[in-house]
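S.K.: Okay, here's the prediction I keep looking at, along with the sequence it came from:
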Amino acid sequence: MARILDGKAVAARLRAGLAERVAGIGFRPGLVVVRVGEDPASGVYVRNKDRAAREAGFESRTLHLSEDTAEDALLREIAALNADPAVDGILVQLPLPGHIRAEAAIAAVDPAKDVDGFHPINAGRLASGLPGLVPCTPRGVMHLLREAGVKLRGARAIVLGRSQIVGRPMAQLLLGADCTVTMAHSRTDDLPAECRRADILVAAVGRPEMVRGGWIKPGATVVDVGINRLPDGRLVGDVAFTEAETMAAAITPVPGGVGPMTIACLLENTLEAALARRA
């Protein structure tokens, strides 16, 4: 059976290390999460972020705006946060209400405070192999792989999903670690065969249990970024876990795998942004 890559444990160690660093720098890095509307999943996620940030010694707060907030009003709020010297990191919580363009909100954030790593400038720096703030979920996946001792250099990796949030930056990070990377998606010809070639498989397609056990190369490492709620209330990933764990050498569970790493890496980005602004 596959070894379980315990994201909760790795994230706890990362947060503890960040807390030690924050305790030694003489100030509390400031993080502001901007939330618009009442999306229930966002509410839970934001509360978890606030709690983790405060426990690590960060100054964290949420700017919660009403569902009917106009786009230009949101952009003014972001501009004020950009100008606030006490704010080191800004995160615009997605999804936004339909009348607000997510790309406009993301582009409005100062790239130096863009701790989600979504700003076009940070995305461009990542694609060019230059240092910058990296999207939190892909950064968390890299932490998990390295802590588990997974061989990266020369490994064949496949990323299922091509979103700007996970798929594309994930491929860039794996490429930067000297993997041979394939990006795949729902329209890839013979997707199971492509997956069976991979030493490392990262699933981020948002389809419950789409990746079956027969898609997994024996001995591969499987990272499941997906989190989907089934009609019966169960949370499952994009990988059929019970099938995949009989084939893989290592696999992340859902929940408890990648999710905790995302929040820990948000704090890591915030600390890096705070130190860079004061350098």
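M.R.: Everything's here; your move. Numbers count the residues shown, from 1 in each chain.
S.K.: drop to CA atoms for contacts and neighbour counts, all remaining ones
M.R.: Fine.
S.K.: Next, the buried residues of stretch 258-270.
M.R.: Residues of stretch 258-270 classed as buried under the neighbour-count rule (16 or more other Cα atoms under 10 Å) are 258-270.
S.K.: adding another structure so you can compare the two:
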Amino acid sequence: MSDLTTPATRPADTASGPERGRRIDGKAFAVSLRKQIAADVVAFHAEYGVTPGLAVVLVGNDPASEIYVRNKALETHHVGMRSFMHMLPETTTEAALLTLIGRLNADPEIHGILVQLPLPNGIDARRITNAIDPKKDVDGLGEVNAGRLSLGLPGLIPCTPLGCLMLLQSELGNLRGLNAVVVGASNLVGKPMALLLLNEGCTVSIVHIDTINPQALTRTADILVVATGVSGLIRHDWVKPGATVIDVGITRVPTASGKTKLVGDVAFDEVAPIAGRITPVPGGVGPMTIACLLQNTLTAARLSLSESA
């Protein structure tokens, strides 16, 4: 990872010049990443005779989740991996789901397991997540991988924060010494994102629902990552000039024409002229999530070989 310049000068450099308002093209980055993964899968199979396999489990018939899961399966095939789909009815019990996970844990052809969230009422998502073998936990949400991340140890990292980090490193190079603020403290994005940035040498703050005067914190950020699910929360006066803004939020809102559109947690039109770099919605962080899921599956396949050696 290259160092662009010293930490003391980089924030000022990003606040001026032609970089102002630069869109970070997550879609193009994800395409490039998937191409690299496909090449790595070919090389992996040639060396070890193993094709990485990803099992995705969906409980219930939520249409949006079904589309998302099928897209994951398609992308898995496109990079040369094997996809195993398990579409379970809404009436599936927690015990039945745990039995399935036990079988997938024991299956040597399965290297990654993902249980699509949210789960129906009556199923303990935390218990299900922790039942997945940590070496196959490609969502990185189990307690073992979360603990390894908190200690700065190698492990499987949640896909969306990993994608955000890749975009930041691509844009800024070495992140050491930069002030980073994460808005949102969820286990899915906010907390792991903060830990990743801390492990990269950033000075990290987290803004959450009980934070007093959050704008005062966000205006100090050289890196601002927003993951709240509140559309348009971040306005122009929340952002330091020249900051790099990563918008994880995605909400479908109605338009004047009666149709709908996707928007993020950041008021893009207000913030883009102030930010040095910014991810759009759609086309920013979203495409990175599935690409990083595929990357984690390949990583998990490599881990399975080291465990069996």
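M.R.: Here it is on my side, so go on. As the structure is a computational prediction, the values presented were derived from the model and not from experiment.
S.K.: Which of the buried residues of stretch 258-270 of the first structure sits closest to Asp189 of the first structure?
M.R.: Taking Cα to Cα as the measure, Asp189 of the first structure sits nearest to Val258 out of these, at 27.5 Å.
S.K.: quick one: the closest one and Leu91 of the first structure, what's the gap?
M.R.: 19 Å (Cα to Cα, to the nearest Å).
S.K.: Any idea how far stretch 182-195 of the second structure is from the middle of the chain?
M.R.: Here the centre of stretch 182-195 of the second structure is set off from its chain's centre by 10 Å, with Cα atoms, centre = their mean, to the nearest Å.
S.K.: ok, now stretch 168-179 of the first structure?
M.R.: Using Cα atoms, centre = their mean, the distance from the centre of stretch 168-179 of the first structure to the centre of the chain it belongs to is 14 Å.
S.K.: Over to stretch 157-173 of the second structure?
M.R.: Offset of stretch 157-173 of the second structure from its chain centre (Cα atoms, centre = their mean): 8 Å.
S.K.: what does stretch 74-89 of the second structure give?
M.R.: 19 Å.
S.K.: Residue range in the first structure corresponding to it, please.
M.R.: Matched against the first structure by TM-score structural alignment, stretch 74-89 of the second structure falls on residues 51-66.
S.K.: So which bits of that stretch are buried?
M.R.: Buried residues in stretch 51-66 of the first structure, counted by 16+ other Cα under 10 Å: Ala52, Ala53, Ala56, Gly57, Phe58, Glu59, Ser60, Arg61, Thr62, Leu65.
S.K.: again with stretch 51-70 of the second structure
M.R.: The neighbour-count check on stretch 51-70 of the second structure (16+ other Cα under 10 Å) flags 51-60, 65-66, 69 as buried.
S.K.: So which of those are in helices?
M.R.: The helices, defined by DSSP state H, take in Ser65, Glu66, Val69 from the buried residues of stretch 51-70 of the second structure.
S.K.: can I get these in TSV with distance to Gly140 of the second structure?
M.R.: Shown next, in TSV, are those (distance: Cα to Cα, whole Å):
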residue	distance to Gly140 of the second structure
Ser65	19
Glu66	21
Val69	17
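S.K.: from the residues you listed, which is closest to Phe44 of the second structure?
M.R.: Val69 (25.0 Å).
S.K.: And the strands in the stretch 101-250 of the second structure, which stretches?
M.R.: In the stretch 101-250 of the second structure, the segments counted as strands under DSSP state E, counting those that start in this stretch are 112-115, 179-183, 203-207, 223-226, 244-247.
S.K.: What is the distance between the last one and the centre of its chain?
M.R.: Distance, stretch centre to chain centre, for strand 244-247 of the second structure: 13 Å (Cα atoms, centre = their mean).
S.K.: Go ahead and name everything in contact with the next helix or strand after it.
M.R.: Following strand 244-247 of the second structure in sequence order, the next helix or strand is strand 251-254 (DSSP states H and E). For strand 251-254 of the second structure, the external contacting residues (Cα atoms under 8 Å, 6 or more residues apart in numbering) are Gly229, Val230, Ser231, Thr260, Lys261, Leu262, Val263, Gly264.
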